[in-house]
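Build me a model:
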Amino acid sequence: MKNAIAFFLLFIFTLNLGGTYVIFKIQQHQIRREIKQEIKKGISQKDLTSITVSTENENELIWKDHEEFSYKGMMYDVVYVEILNKTTKIYHCISDTQENNLIAQYQKDLQKKQKNKNNRTNSVKTVKFLQKINPLPQKDELAFSKKIQVSNFDYQNNYSPLSLEISSPPPKQVL
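I've put the predicted structure just below:
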C-alpha cells in the first residue's frame, strides 16, 4: 500500500514537472499520424499548397524531418516534390494548421508559466492563504524585539581554564 502511494505521488510530481511536454509530444504525434493517413488516402490538387524553392530562398525552409518543414511560420507536410531544374523545386504540400495551432498554444502556455514564475504569483497566493489559516504574530508578540536581553549568568568571570596542576594529594591507601 505504501509503495502504491509512493508511486502515485511520484507520478503526480513528475507529471507536474514535465507532463505538459509529454502531452504536447503525444498530441503532436497523433496529428502527424492523422496527416500521414490523409496523404495516403489521397488529397485533391486544390487542397495542396505549392511552394517554389530555389537556391536563393532554400534557407527559408526549416525542416523538422524529411517530410515536414516550416515556412514563414506555417507548418507543411510534403505530399510530393516536382523538380523543375537543378536549382528549382516545387513542393506540393498540405498546410498543417492543427500542428501549427498546437505549437502556438504550447509556446503560449510556456510563456504564461515563465511569466508566473517571474512574478511569483503562486507563492504570494500561498503566503496569503497561510496567513488566513495561521496569522503571523504581531510586532509586540515577536520573540526577538528591540529590547535588550540581559543574561542571568556572566560566563566570562566564571570561566576556569583546564590546568595540569595537581590541586590535592592522591588518596592514601587504607589497610
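
Going by C-alpha atoms from here, please, whenever you check contacts or count neighbours.
Will do.

Which strands or helices does the one helix or strand A4 maps to pack on?
Element membership of A4 [criterion: DSSP states H and E] is helix 2-41. Helix 2-41 sits against helix 97-119, with contacts defined as 3 or more Cα pairs under 8 Å, 6 or more residues apart in numbering; DSSP states H and E.

Let me know the angle separating the helix it packs on from helix 2-41.
Going by axes from the mean of the first three to the mean of the last three Cα atoms, to 10 degrees, helix 97-119 is angled at 140 degrees with respect to helix 2-41.

tell me the angle the helix or strand just after helix 97-119 makes with helix 97-119.
Following helix 97-119 in sequence order, the next helix or strand is helix 121-133 (DSSP H and E). Per the same axes, to 10 degrees, the angle that helix 121-133 makes with helix 97-119 is 50 degrees.

Which positions in helix 121-133 come out as buried?
Buried residues in helix 121-133, defined by neighbour count with 16 or more other Cα atoms under 10 Å: none.

before we move on, the earlier item: please identify the buried residues of the helix or strand that the helix holding A4 is followed by?
Using DSSP H and E, the helix or strand that follows helix 2-41 in sequence is strand 49-53. Neighbour counts using 16+ other Cα under 10 Å place 49-50, 52-53 of strand 49-53 among the buried residues.

With distance to T14 as new columns, can those be given to me in CSV?
Listed next are these as CSV, based on distance: Cα to Cα, whole Å:
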residue, distance to T14
T49, 41
S50, 43
T52, 45
V53, 44
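
to compare against the first, here's another:
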Amino acid sequence: MRKLLLYGFLGLMCYHLLGFFTYFEWKKMAIKKEVKQAIKHSVLESQLIRFHFTFHEAHQLTWVKSHEFILNGHYFDVIHKAKNKDGYFFKCISDDQETVLFSQLRSITSFNISHSGENQPVNVWFKFLSEPMEVVTATLDYSLNEIEQNSSVLKFYEEFFYSSFVSTETPPPDFMS
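I've put the predicted structure just below:
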C-alpha cells in the first residue's frame, strides 16, 4: 500500500512538473506536421503571402529556424526564397496555429509566475531538495581501535588531526542528564 501511494505521488509530481510541457511539445509537433503536409500538397498561389525585405530588414527578423520567422508577433513559414540586388523576396504561409499556441504559452507562463505562492507544490519540492539532508542515524564505526597501531593512516591522523582537547572525555552537559 505504501509503495502504491509513493508511486502515485511520484507520478502526480512528474505530471505536475512535466505534463504541460509534454502536452505543449506534442501540440507543437502536430502543428508542424500539419504545416509540412500543407506545403507538400502545394498551397495555392492565392494563399501565399509575399514579402519583400531589404538585406538589413531580413537580418532584423526574428528567425526561429532557417525556414520560419516571426514578424510583429506572428509566425510565417517560408515556402520560396529569392534573392536579388534589392533584397529578398519571400513567399510564405501564415502560421496562425503556432502563433496562437505560443501566445497561450506566454499567457499561461505569465499567469503561473505571477500566481505562484510559497506553498505551490513545485516550490515546496524545490525548497525540500535544496535544503541540506541530515543523517539521523549512522551505522559506521569510526573508532581508531580497528586500525593497526603501526598503520600509516593512524600516524597521519595523530600527526594532523588528533588533539588532547578532542580526546579528553568529559561528562555530558547538565541539561542532558
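
with the second structure superposed, average distance for the helix holding A4 of the first structure?
After superposition onto the second structure, the mean distance of helix 2-41 of the first structure to its aligned counterpart is 1.8 Å, using mean Cα distance after the TM-score superposition for the first structure.

can you point me to the longest strand in the first structure?
Counting residues, the longest strand found in the first structure (DSSP state E) is strand 74-83.

Could you check how far it is from the centre of its chain?
Relative to the centre of its chain, strand 74-83 of the first structure is centred 33 Å away, using Cα atoms, centre = their mean, to the nearest Å.

Residues in contact with it: which ones?
With Cα atoms under 8 Å, 6 or more residues apart in numbering as the test, strand 74-83 of the first structure has contacts from 35, 39, 67-70, 89-97, 99-100.

ok, of those, which come out buried?
Among those, those scoring as buried are 35, 39, 68-70, 89-96, 99-100 (criterion: 16+ other Cα under 10 Å).

angle of the longest strand of the first structure against helix 2-41?
Angle, strand 74-83 of the first structure to helix 2-41, by the same axes, to 10 degrees: 40 degrees.

Would you mind listing the buried residues in stretch 75-87 of the first structure?
Residues 75-79 are the ones in stretch 75-87 of the first structure that count as buried (16+ other Cα under 10 Å).

right, and out of those residues, which lies closest to K117 of the first structure?
Distance to K117 of the first structure, by Cα to Cα, is smallest for M75 among the buried residues of stretch 75-87 of the first structure, at 29.8 Å.

What is the equivalent residue in the second structure for that closest one?
Per TM-score structural alignment, the equivalent position to M75 of the first structure in the second structure is Y75.

Not counting residues beside it along the chain, what's closest to that match?
Leaving out its chain neighbours, the residue that sits closest to Y75 of the second structure by Cα to Cα, 6 or more residues apart in numbering is D95, at 5.3 Å.

Also T97 of the first structure?
Here the residue nearest T97 of the first structure, using Cα to Cα, 6+ apart, is M75, at 7.0 Å.

Can you give me the buried ones in the helix holding A4 of the first structure?
Quick answer for helix 2-41 of the first structure (16+ other Cα under 10 Å): 28, 31-32, 35, 39.

Also stretch 105-113 of the first structure?
Using 16+ other Cα under 10 Å as the test for burial, stretch 105-113 of the first structure gives no buried residues.

what about it, how far off from the second structure?
Looks like 0.8 Å for stretch 105-113 of the first structure (mean Cα distance after the TM-score superposition for the first structure).

okay, that stretch sits on what stretch of the second structure?
Aligned by TM-score structural alignment, stretch 105-113 of the first structure falls on residues 104-112 of the second structure.

ok, now which ones touch G11 of the second structure?
Neighbour list for G11 of the second structure: empty [criterion: Cα under 8 Å, 6+ apart].

actually I62 of the first structure, sorry about that
69-71.

Please repeat the previous calculation with a cut-off of 10 Å.
For I62 of the first structure, the contact set (Cα atoms under 10 Å, 6 or more residues apart in numbering) comprises 68-73, 75.
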